[in-house]
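K.L.:
could you work out the structure for the sequence below:
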Amino acid sequence: MAERPVEADTEAAGIRDVQAQTRAWAALWRRSSPSSVVHVDATALSDGTGQDADDRRRSVRDALASAGAPARDRDLIDDILAEPTGAAGPCSRFLVVAEGEQLVNSVLSRPTVPGEIVAYTAVPDLLPLLLDRRGDALYLVVEAGREGGEIHVLRASQPSALRRTDVQGRADSLNKVQAGGWSHSRYQHHSEEIWKQNQTLLAAAVDGLVRELRPRFVVLAGDLRAVQLLSDEFSPGARAISSTVQTHVRAAGSSRGALDEHVAHTLGKLRKADESAAVDRLAAGDFENGAVGVGAVIHALQQGQVDTVLLDLEAIGPRTLFALAAGPWVASAPEEALGAPVLDSVPAAVALARAALVSDSRLMFVAPDRLPERAGVAAVLRWPTGPAVPGTPRWTQTP
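P.N.:
So this is what the prediction gives:
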């Protein structure tokens, strides 16, 4: 078995769990000193694309200067924007720089959604980064062949494999002989046994990675007979999260289109299942386990009671809230800050997402109309609120 190395920093950043990445974003949001934030369409921004790229980068520099960003921030951002993204399709750049130091430098897989950002602020808008990473999942793609196979460790938010492991078994006697009679049957059986041994080796490698990395799912592709033998050798844990796409990706000239579509479909199903599970938990006990509406969620966050914040960006609207420099991190009015310094008035979605992450709560973006009464925000609580007062509803939609 041989692992083809990937850059150590890339592998460490990609394979580490999503919680570690979330903690890094929370640490960024706990900062109270200002930073320069840029989120722009990366098309035609890199060097070598002519005057248009120079003009676009200059406009970003000018906007940062107008916002009050220091020169060393502007210089570093200009240098980064001039670098090629390495992305194959449309993408955007998301940067956070403070005191001339790069804090975030990400190429996002989508255009500038919800919009471009050029700002110098104590409360950076990280929503584009969070939206790009929503539904992020670690998964395995296993390409099986008669001689063994190859395992790819991937993350939905990363463009290339984080780890690749080759499993090579025996290759002798794998070609089916054409002679007839007893000799043919004996060699055929011998080849089948070697084939099965090779898939047993591959299955052991997959089982080990499932235990080590805990991927959300495993996709099997390659020679159809090899895939069948491989699946039969899986442990119950690996078999429970595996699915098969009938495409021989290891054959010369084969297309990976069917495999890519299968992975995209599986990721979509996972996102919907996670969302449905959270909404079901919210509704359990007639909302005894949840808070619905901005006021109720802010109160629950202030009490440290929130397990998961559910945000409907379409329904939350343009309202603003106050971002605080310390707990409770968010307030609807300065007098509700409980002594914490007020940093700024920011969009409600940013304030609530920030408060969720810095208070160690989960954050989930939900599709429109999934929350009760088209509320823009709701929260699943760590412990029930208790029975409602007789004659009153268990929850109240607050503005």
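K.L.:
all contacts plus neighbour counts: C-alpha atoms, from now on.
P.N.:
Fine.
K.L.:
buried ones in stretch 243-256?
P.N.:
Ser243, Thr244, Val245, Thr247, His248, Val249, Arg250 (16 or more other CA atoms under 10 Å).
K.L.:
quick one: contacts for Pro114?
P.N.:
The contact partners of Pro114, by CA atoms under 8 Å, 6 or more residues apart in numbering, come to Pro128.
K.L.:
so it sits in a strand?
P.N.:
No: counting by DSSP: H, G, I helix; E, B strand; the rest coil, Pro114 is not part of a strand but coil.
K.L.:
I'd like the next helix or strand past the lengthiest helix in the chain.
P.N.:
Ranked by number of residues, the top helix in the chain under DSSP state H is helix 181-213. Later in the chain than helix 181-213, the nearest helix or strand by DSSP states H and E is strand 217-222.
K.L.:
nearest to Leu282 among the buried residues of stretch 243-256?
P.N.:
Ser243 (30.2 Å; CA to CA).
K.L.:
excluding sequence neighbours, find me the nearest residue to the residue nearest the centre of the chain.
P.N.:
Residue closest to the mean C-alpha point of the chain, counted by CA atoms, centre = their mean, is Asp136 at 2.3 Å. Nearest-residue entry for Asp136: Ala156, 5.3 Å, with adjacent residues in sequence omitted and distances by CA to CA, 6 or more residues apart in numbering.
K.L.:
alongside the first, I'd like the structure of this one:
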Amino acid sequence: MSSTDIRGLDLHGLLSEPGAWSTVYTDGPQGEPPGAVESRMRSLKDRMRDAGIPDDDAEAILAVLPDDIGLPAPSARWLVARGGDIVADEGFASGRRGAERITHGTFPEVVPLLRHHGGERRILVVQTGRDGAELSLERLGRTDPEKVQHIEGEEHPITKVSPGGWSQARFQRSVEEVWQHNQSEVGEAVDRLVRAHRPEHIFVTGDAHVRGLLLENIGADALALVVEVDADTRADGADDTALVEAIDETTALAHGGRVSAVRDRAAERDAENGASGVNAVVGALQQAQVDTLLLDERMTDDRQTLLALPEAPWVAIGEADAFDAGPGVPMPAVEALVRAALLTDAEVVFLEDEPAEGEPREEAEPHPPLAALRWPAASITGDVPDGAQPGHPSQAEGEDPAHPASHDDPQEDGHPSQAEGEDPDRQ
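P.N.:
The predicted structure is shown next:
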């Protein structure tokens, strides 16, 4: 799943087009009375003015922010405006991840959006029973399911009884056949949803026997995604505690697996398949070489900046490695790295530090950026000497990226793309 595949948002367009973008990442509904909401909006307006957001953008944001879009409390909102129009508006069914962000600049800030999006993996919940099932296709962190399907199976006979006499065995076989038929219908629906929507996990609840019948009736692709939950959530008086715990545990393990996969791939071939540290990662991004970028969310607190470039290679450490891509715009390092990753079709994964409720946040330096590369490159594998710059995407083979040549005067030194032996005076 691409990091840019976010419910139809054109992130490439937002990030590649220089302009005057206003970005606000703030609290959504907090369960306050109307008077408190008005007070919070007045305070936000003052903060937007202090951040340099134009009045027309601020008014557009304040016009939609208090709207009830079905979010619970607490929640968060991410909005982008330009020229008095709302360009993007996303709500999240969880509190803010990190500090409030209010900025006005050449490019919008998208890290808060991606952090929430990374936790919104698609799952399928199948609550099955003898008489059918309810199938719910959901996004984690969203309040409303994307799709709900009810399977109403045959209703008679459903329950096994002991009528006695010669008909008992025949009656029991009839009940079992109804159960089997109903779960076959549920299995077909599960397979269709898996083919169409590709959920990452399928959580199946119901009594053990019915779950077993369902698993016999779904395809191999769906079966590989199944997590059985030992609970009958459709039974009278049942709650969904076991289901929620299974979803939380499974998705946490899956995210840990994605992080480990990036680290393992970056460590292959004596780390030639990876780039570690800001300088090395910038060099790999400049060559569109990054497949997956792993970032510690604590970088959002870092004051380091990089240059966001209006054209490829999209990011630079300083003007010396901007490669005539136009004037660079200083941005927080984490935003500049994410922007370059998205514009080169790299996946972005965040290493989250979310302490338990009531626990203090760990005080530690963030892990350095780490990239798993699309192809190995010994020239971009780790520490780059201070002041050295990585190579340009068009760098000649064998050229040392740590010691780029200076070409201040093409007549004296030759054009960077000049063929070996070519006379610079004969263009």
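K.L.:
which position in structure 2 aligns with the residue nearest to the centre of structure 1?
P.N.:
The equivalent of Asp136 of structure 1 in structure 2 is Glu120 (alignment by TM-score structural alignment).
K.L.:
isn't that match right next to Glu146, touching?
P.N.:
No: counting by CA atoms under 8 Å, Glu120 of structure 2 sits too far from Glu146 to count as a contact (12.0 Å).
K.L.:
what is in contact with these two at once?
P.N.:
The contact lists of Glu120 of structure 2 and Glu146 share Arg139, where a contact means CA under 8 Å, 6+ apart.
K.L.:
what range does stretch 242-257 of structure 1 cover in structure 2?
P.N.:
Using TM-score structural alignment, stretch 242-257 of structure 1 lines up with residues 226-241 of structure 2.
K.L.:
how about stretch 213-226 of structure 1?
P.N.:
Residues 197-210 of structure 2 are matched to stretch 213-226 of structure 1 when aligned by TM-score structural alignment.
K.L.:
buried residues in that stretch, which are they?
P.N.:
Buried residues in stretch 197-210 of structure 2 (16+ other CA under 10 Å): Arg198, Pro199, Glu200, His201, Ile202, Phe203, Val204, Thr205, Gly206, Asp207, Val210.
K.L.:
contact partners for the second one?
P.N.:
Same thing as Pro199 of structure 2. Arg121, Arg122, Ile123, Leu124, Leu137.
K.L.:
now for the second one, how many residues are close by?
P.N.:
Think Arg122 of structure 2. Residues near Arg122 of structure 2, counting by other CA atoms under 10 Å, number 19.
K.L.:
do the fourth one as well
P.N.:
Using other CA under 10 Å, Leu124 of structure 2 is surrounded by 27 other residues.
K.L.:
over to the first one?
P.N.:
The number of residues packed near Arg121 of structure 2 is 18, by other CA under 10 Å.
K.L.:
ok, back up a step: in structure 1, which of the contacts of Pro199 of structure 2 still touch?
P.N.:
For those, the subset whose aligned partners also touch in structure 1 (both residues aligned by TM-score structural alignment, their matches' CA atoms under 8 Å) is Arg121, Arg122, Ile123, Leu124.
K.L.:
would a markdown table of those with distance to Asp386 of structure 2 and secondary structure be doable?
P.N.:
As requested, those are exported to a markdown table (distance: CA to CA, whole Å; DSSP: H, G, I helix; E, B strand; the rest coil):
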| residue | distance to Asp386 of structure 2 | secondary structure |
| --- | --- | --- |
| Arg121 | 39 | coil |
| Arg122 | 43 | strand |
| Ile123 | 45 | strand |
| Leu124 | 49 | strand |
